Structures are given as C-alpha cells and as structure tokens.
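Participant: generate coordinates for the sequence data below:
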Amino acid sequence: MMELKRIAGVGMLMGMVWLGTGTSVRSQEVSIEAATMEEELLQVEALADSTVPERVVRERLAKLQNEIPLRYHKVTHQFVEYFIYKKPDFVRRMLEQMNLFFPLYEQTLEKYGMPRELKFLSLIESGLNPRIISYAGAGGLWQFMPATGREYGMHQDDYIDERFDPVKSTDAACRYLKRLYNAFGDWEMALAAYNVGPGNVKRAMRRSGSSTFWGIYNFLPKQTRHYVPQFVAITYMMHYHADHGIFPETPEFPTVSDTVHISGYFNLHTFAKLGGITLEELYKLNPKLVNTELPVHTKNCVVRLPLHCFHYLAENRQMIWDSASKSSVTPVPALASTAGELSGSEEGTAETDEGTDLKKVYHTVRSGETLAKIAKRYRVSAVELKKWNSLHSNSIQRGKRLVVYRESPAPDRLAAAPAKTKANAKIKIRYHRVQSGDTLSTIAERYGIDVSRLKKINRLRGNMVRKGQKLLVG
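Facilitator: Below you'll find the predicted structure:
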C-alpha cells in the first residue's frame, strides 16, 4: 500500500501551504509567517528552562489517559510550553473552530470503534483547515497524499478534490488509522506511521530491534520524533488551556444549511453573485470545490448552501440556474472532436456556433516557461491548456509540444469590425479583491500572469496578501 505522506514538516505548526479559492489544487503559496521547519524545531528544543512544573504536566497527562498512551517526555513538556508561550493564538483558534468538526470526528470515530482522542490529531495535521495543502502535496483536514486519497475513494480533478471534503476525508482517515493500528498493534506506532508511512516505521524497527515508538525514536526522521509528543501536547492543551490563560474569544459553529444537486456546466461565481451569497461562504461550506466552475460532465454534484439564502433561491431559481449554467467558452469535448481533422497541419480552424473560428496552433515549451506564461501569451486559461493536452499537473518539460486553441473572429465578422485607432482604443485595467484563502500564486494563475509580475505591479515585497486587499492584475 502507498504511504500516506512524505514528511513535509510536523503538521500545521511546522509549515503548511494554503489552498486558494477558485483555482486548481496545484496552485500553492506559503502562508505561515512562522520560521522554517528546522528553526521551529530548534525553538522547541531551546525551551530548556521549564516554567510549568514537571509534576503538574505528569499528573494531568495521567488523568487524561484513555486508550492512546499519553506518556510524559521531555520533548512533550517542551511542546506544552511551546503552545503556551509561542503559539497561544494557534490554541485559541483551535478552541474557536473545534465545534465545526469535532461532532463529525466523534461520530465517525465511534462508528469505527476508534479512540475519541484521535480527533486532536487533525489539529496537528491541518489546523482544522479543510483546504490546506502541505509542501509535499498532502491535502485536507487529515492530509492525504493524492495517490492515497484515490486509494481511499476520494475523487480529485481540477474542479473537485474530495480530500478536502470533511465527511469523506474523516471516514478515510479513520479507516487508514485503524489499518495502521491493526498492523502495528500500538497506537503510538500507528501515529508515527500516519506521519512518515508504515514502510519507514518498519525500517526503523529493523534498525533498532524495537517494536515501540520510544524504542525506535532515535531511528526515525527528526520530524516524526516530534510528531507523537506534539499530539500529546495539543491533547493536553485542549483540556488545560484555561489553566494557562488561553480562552476562545469568538467560537464558531456550523452554518445551518441544505443541499442542491448540480449536473452539467455550472459557474459558481455567477451563482454566488446572483444567489446573494459570497464565494467565501460557498467554499467554506463546500471545501471540495477547487475552481470557480463545474465542468459539462458534472453529474449529480452535491453542493451545500446556507439556509438563509434558500427562500431567495427558490423564488428566483430559474433565472439564477439559467445564468449559472451558461458557458462562455466552447466545451472541450467539441474541440476534441475536430482535433483529428486538424492533426496533419501546424494550424487549423474549427468553426463554432457563435460565428468565430477556433484556430489550432502548436507551441513548443522553452526553458523557463510555465503554463501560466504560455496561457497568457495565447490569451487562454491554464486549465484549458491542461485539458487540451491531457496534462494532470502544472509541470511541463522543455521541448514538449502543446496544442493551443485560440478564438478569432470569423472572416465575415472580421471584415465588418471597425479598426481600432489610438483615438478610440481603451486600456482595460483589471483588479482583484483578495478573498479568504487567496494566495499570490492562485491569483496569478487565475489571471494568467506570473507571481513575480503580480508582485512587481503591486509593489509587493513579500508573498503575503490580506483579505480585502485590492490588487492590480492586468
């Protein structure tokens, strides 16, 4: 079986990547202002002078003991103080957001006969953000790698990634953890395997001659050594946070919602605009949606909507559905049907119903070029380029020959079109208002520009953007 993930850091605190809204899951940007992973680990190890008595931590861990061992260890104590003094905001945020997911976790853990305290593992994995992705590509609340996500039945493409679906990913995480526990017969070993993969744990067992976590501790990668102590420490903090002066300020609760079923092309941006909700609301209720639209081949996709907008949607259903279902681009299947006819030439045209021609050209990838650069050059989207060339990721090799379909006016309409002069030409300036979850790279890909250019034209020095910020994008 494939290993769940390769180490990209010890969970949420060691560095993660946030998934931007309305774009492909491959678009990633670092969004934590914390130090690098190694610096974080050094900070933990530097907490040599304990201010919380060892006796107190030992006694409290003993009281919390249930099915999973919560052993006292020097590293665990260091992480307790790390959460108290260096990451109190993280603990506070977990306290505020736990009601969004803990009922689901507890229900699913009970379904599989699993220890309830495993719910705290998600805090370390994702910081309770269902749309987060790691440097290694692991995504969602439980941080599944793409291959393992597919193995556990989670569909992934440029429009939907079910690793980000709380229900499906939690069910898969419980099944995977149970499988690991059955393989090792020990919860500490199962947790280590969840982080670094069962193969690496078995190698550490062979090298150490031990079958316990603390027996193989020195034979594990440094990040995994900290993984179990970090889980124990966050479990401690979620129970004893008040004793250290950390309290939730604005607790969040699930939005009352209902569902609709969507088939065929559907523009989520149009739907949200006309339906009286924001894209942010839509993505928050449906984290599995990773684009601003659903494709023509969509079948019975369940989308959750806030209950407060249902009355308005019911009254205006026909208008909203008709508008959101109209595609402004020619469906890819139609282009694919003409590809065979044009394959013998460097250029070709395929007439559309709108009276325009779709010109087929070829582009050979040069050194340093990206999909975003090529898309911008031909005034198409990166998503379209990937579809036309059956690409499954954003990485392309130098020398690869890409098919590009460009829309141009049909000859009769071209002749009738008035020529633009300097007097009547207008430069269209576009802006983007940063939404929750947006990153520089997701914004750049959406508008077909480079991150470096986006930073330059907006005079940005770092990679951070804030919600509500207005960016020039073209």
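Participant: going forward, measure contacts and count neighbours with C-alpha atoms only.
Facilitator: Noted.
Participant: and residue 150, how many neighbours?
Facilitator: Residue 150 has 15 neighbours, counted by other C-alpha atoms under 10 Å.
Participant: give me the element it is part of.
Facilitator: Applying DSSP states H and E as the criterion places residue 150 in helix 146-151.
Participant: list the helices and strands that helix packs on?
Facilitator: If you count contacts as 3 or more C-alpha pairs under 8 Å, 6 or more residues apart in numbering; DSSP states H and E, helix 146-151 packs onto no helix or strand.
Participant: alongside the first, I'd like the structure of this one:
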Amino acid sequence: YLKDLFDIFGRWDLAIAAYNAGEGKVYSKLVKTNGEKFWDIRRQLKRETRNYVPSFLALIMFINDNKDLVDSVLDVPEFTYDSVLVPSQANIKQLASWAGISESEFRFYNPSFHRFATPPYLRNYYVRIPVGKAEEFIARMNSTPKEEWFKAEAHVVRRGETLSQIARKYGVSVTALIQSNNNINPRRLRPGMVLVIPYGPSASVKSFSYSTRVKKRSSIDDAKVVSTNDPKGIIKYRVRRGDTLYSISKRYGISINQLKEWNNLNSNNIRSGQTLIIYTN
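Facilitator: I've put the predicted structure just below:
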C-alpha cells in the first residue's frame, strides 16, 4: 500500500503522510496550498500526521545507523508467504475463500488491507496467502465468474440512522461496515452520506460496482475521452467539472507527477474543459 501511494504522489514524504491521513486528505491539502512536498502542507494536517512523518523518517535513520542492534532485537523467525496476482477488484471474503482461510487470517497476511475489497483503481493487485496455497487460490479464482468477484450495495444515510441500525438492516457486522468505508468514525455519520455495504446475504441485493458509485459522486465516468488520430498509447482526456489530478491519476493507474510532467503543469490546479495528455501501455 505504501508503494502504491508512492506511485501516486512520486515522493516518499507524501506517501508516508497519505499512509497515515489518507491519500484524499493529502491531495486536497496540496491543491489548497499549491504545495509539492510534505513540509509545504504540514501545518494543514492534523497533529498526528504532522508528527507521524518526522517520526517515521527518524525511525528509518535510527535503523540505518544501528543495524546490529536492530537485528538482535528483531531476531524472530522469518515470515514466509506466497504472493498471488489478482487481476480485477475482489471482495476480501472472496479472496479468503479462494485461499481456504478465514477473513481474520487473510488480514493477518495482509495487514495493509483496510477496506473490504482490493482497490478499484489497481487492475493488478498482489495479495499474500499461506505458503503452498497459491495453486489452489488461482484455480478457485479462475473458476469463479467475474461478476461474483466483487459485490456490494450502496446505502444513503438517513437522518437519525446509526451504523448499528444500518449493519442490522443488511445483516453485516458494524466492524465490516466501518472497514468497508475507510474506517469511518460512527460519530461523524451524516444524512446524505453514501456507505458501501459489503456482500449482503439477501438474494435481492444488487451487485454494486465501485465505478457506479464514483460516477454518481464525481462524474469521472461521464468524462469524455477525445479521440483523434493520435498514436496508439496516447489518450487526450477532457477535464470535467469535479475532476482533480488525484481522481484522474487513480482512474488511469498513473501518478500525479506523471500527469503534471506530461502536461507541463506547475501546480495541482486544473479547469473544466482543459485537455490532458495521458500515455498508456
């Protein structure tokens, strides 16, 4: 996950900050301050994140300067696992089932897995599973229809509703509901918020794709891709209202820095109607 964040921001200080505060929060502060690095937005972040990045960097320096001491303290059995490529978005429940392990054991092997499914903006995502289960995992994955890989439902919060009430309504746990919505704080639940309900047991629950939810909130999927006689591998993307460099970079699996470099952008600000060049492979 930390490496994914580095691919998005192109800097380790921003990746570390996003690991703690969330990529959306970091990107919004970059836009607000027209900043380029963590130290440009540090005062805009919460105290925890302001202190997290320097502490993280200090720990790295300490480890590099005291390798013998650290090695003696961390003299524990080597943690081994198999790494398997998942080519499309899938629920954690499905991933655990393919590996033949429980969801809690799957989270043990994948501690950075905070949501209920693999990220929608990463087509190729590697997961860790116990040694010796890779072939079984791949066989089960390939035999499962793609439409069953990812299932969820959207719920619009009504006035007076609580997470407990919503969880009971769909037959899921409050913990699963919190994890499915980026560790949402129950006290910050507001009318009109859209929550993702993971793998409800009801047969009437409709399959709900993440792209549909994003479409309703940011109109990213409504954006027009201008097609001309450009060489293969080049896309001209016309910016729509609500687009940001962050949302576009996630949509195409590229970094913000790449977008800025390809389009000679000196800041994170873009305007509706603007055309951006995107190189694909």
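Participant: how close are the two chains, by TM-score?
Facilitator: The TM-score (TM-score structural alignment, normalised by the length of the second structure) is 0.38; 182 aligned residues with a C-alpha RMSD of 6.2 Å.
Participant: just to revisit the earlier point, next, the buried residues of the helix holding residue 150 of the first structure.
Facilitator: Residues 146, 148-149 are the ones in helix 146-151 of the first structure that count as buried (16 or more other C-alpha atoms under 10 Å).
Participant: I'd like those as JSON lines, with distance to residue 61 of the first structure appended.
Facilitator: Written out in JSON lines, the entries for the buried residues of helix 146-151 of the first structure read as follows (distance: C-alpha to C-alpha, whole Å):
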{"residue": "146", "distance to residue 61 of the first structure": "35"}
{"residue": "148", "distance to residue 61 of the first structure": "33"}
{"residue": "149", "distance to residue 61 of the first structure": "33"}
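Participant: what's the closest of those residues to residue 192 of the first structure?
Facilitator: Proximity of these to residue 192 of the first structure, judged by C-alpha to C-alpha, is greatest for residue 148, which lies at 16.7 Å.
Participant: roughly how far does the closest one sit from residue 172 of the first structure?
Facilitator: Plainly put, residue 148 of the first structure is 10 Å away from residue 172 of the first structure if you go by C-alpha to C-alpha, to the nearest Å.
Participant: try residue 231 of the first structure
Facilitator: From residue 231 of the first structure across to residue 172 of the first structure, the span is 20 Å (C-alpha to C-alpha).
Participant: the more surrounded of these two?
Facilitator: Under the neighbour definition other C-alpha under 10 Å, residue 231 of the first structure and residue 172 were set side by side, and residue 231 has more, 25 against 22.
Participant: isn't that one right up against residue 124?
Facilitator: Yes - applying C-alpha atoms under 8 Å as the test, residue 231 of the first structure and residue 124 come out as touching, 6.7 Å apart.
Participant: reduced to three states, what does residue 358 of the first structure come out as?
Facilitator: The three-state label for residue 358 of the first structure, taken from DSSP: H, G, I helix; E, B strand; the rest coil, comes out as strand.
Participant: likewise for residue 83 of the first structure?
Facilitator: Secondary structure, three-state DSSP: residue 83 of the first structure is helix.
Participant: count of neighbours near the closest residue to it other than its chain neighbours?
Facilitator: Once its chain neighbours are removed from consideration, residue 83 of the first structure has its nearest residue in residue 91; the separation is 6.9 Å (C-alpha to C-alpha, 6 or more residues apart in numbering). Under the neighbour criterion other C-alpha under 10 Å, residue 91 of the first structure is assigned a count of 20.
Participant: quickly note the distance from residue 91 of the first structure to residue 456 of the first structure.
Facilitator: The value you get for residue 91 of the first structure to residue 456 of the first structure, if C-alpha to C-alpha is used, is 36 Å.
Participant: now residue 277 of the second structure: which helix or strand?
Facilitator: Under the criterion DSSP H and E, the helix or strand holding residue 277 of the second structure is strand 275-279.
Participant: nearest residue to residue 140 of the second structure in space, ignoring adjacent ones along the chain?
Facilitator: Ranked by C-alpha to C-alpha, 6+ apart and with sequence neighbours excluded, the top spatial neighbour of residue 140 of the second structure is residue 98, at 5.5 Å.
Participant: would you agree the one you found is in contact with residue 135?
Facilitator: No - counting by C-alpha under 8 Å, no contact exists between residue 98 of the second structure and residue 135, whose distance comes to 10.0 Å.
Participant: give me the more crowded residue out of the two.
Facilitator: The residue with the greater number of neighbours, taking residue 98 of the second structure and residue 135 and applying other C-alpha under 10 Å, is residue 98; the counts read 21 against 13.
Participant: helix or strand for the more buried one, just tell me which one.
Facilitator: Secondary structure (DSSP H and E) places residue 98 of the second structure in helix 92-99.
Participant: and if you look at residue 84 of the second structure?
Facilitator: With DSSP H and E as the criterion, residue 84 of the second structure is inside strand 82-86.
Participant: and the nearest residue to residue 5 of the second structure once chain neighbours are set aside, what does it touch?
Facilitator: If you skip the residues right next to it in sequence, residue 5 of the second structure has residue 15 as its closest partner in space, 4.9 Å away by C-alpha to C-alpha, 6+ apart. Contact criterion C-alpha atoms under 8 Å, 6 or more residues apart in numbering gives 2-3, 5-6, 8-9, 23 as the residues in contact with residue 15 of the second structure.
Participant: so which of those residues are in helices?
Facilitator: Counted as lying in helices by DSSP state H, out of those, are 2-3, 5-6, 8-9, 23.
Participant: give me the number of residues near the closest residue in space to residue 40 of the second structure that isn't next to it in sequence?
Facilitator: Leaving aside its chain neighbours, residue 40 of the second structure sits nearest to residue 33 (7.4 Å; criterion: C-alpha to C-alpha, 6+ apart). The burial count assigned to residue 33 of the second structure is 13, neighbours taken as other C-alpha under 10 Å.
Participant: my guess is residue 33 of the second structure meets residue 27, correct?
Facilitator: No - contact criterion C-alpha under 8 Å: residue 33 of the second structure and residue 27 do not qualify, at 10.0 Å.
Participant: strands along the second structure, start to end?
Facilitator: For the second structure, the strands identified by DSSP state E occupy 82-86, 125-129, 152-156, 194-198, 225-226, 234-238, 275-279, in order along the chain.
Participant: would you mind finding the most buried of those?
Facilitator: Ranked by mean neighbour count under mean count of other C-alpha atoms under 10 Å, those are led by strand 194-198, which reaches a mean of 23.
Participant: so which strand or helix has residue 363 of the first structure?
Facilitator: According to DSSP H and E, residue 363 of the first structure maps onto strand 356-364.
Participant: for residue 179 of the second structure, give its distance to residue 99 of the second structure.
Facilitator: As judged by C-alpha to C-alpha, residue 179 of the second structure and residue 99 of the second structure stand 21 Å apart.
Participant: okay then, goodbye and thanks.
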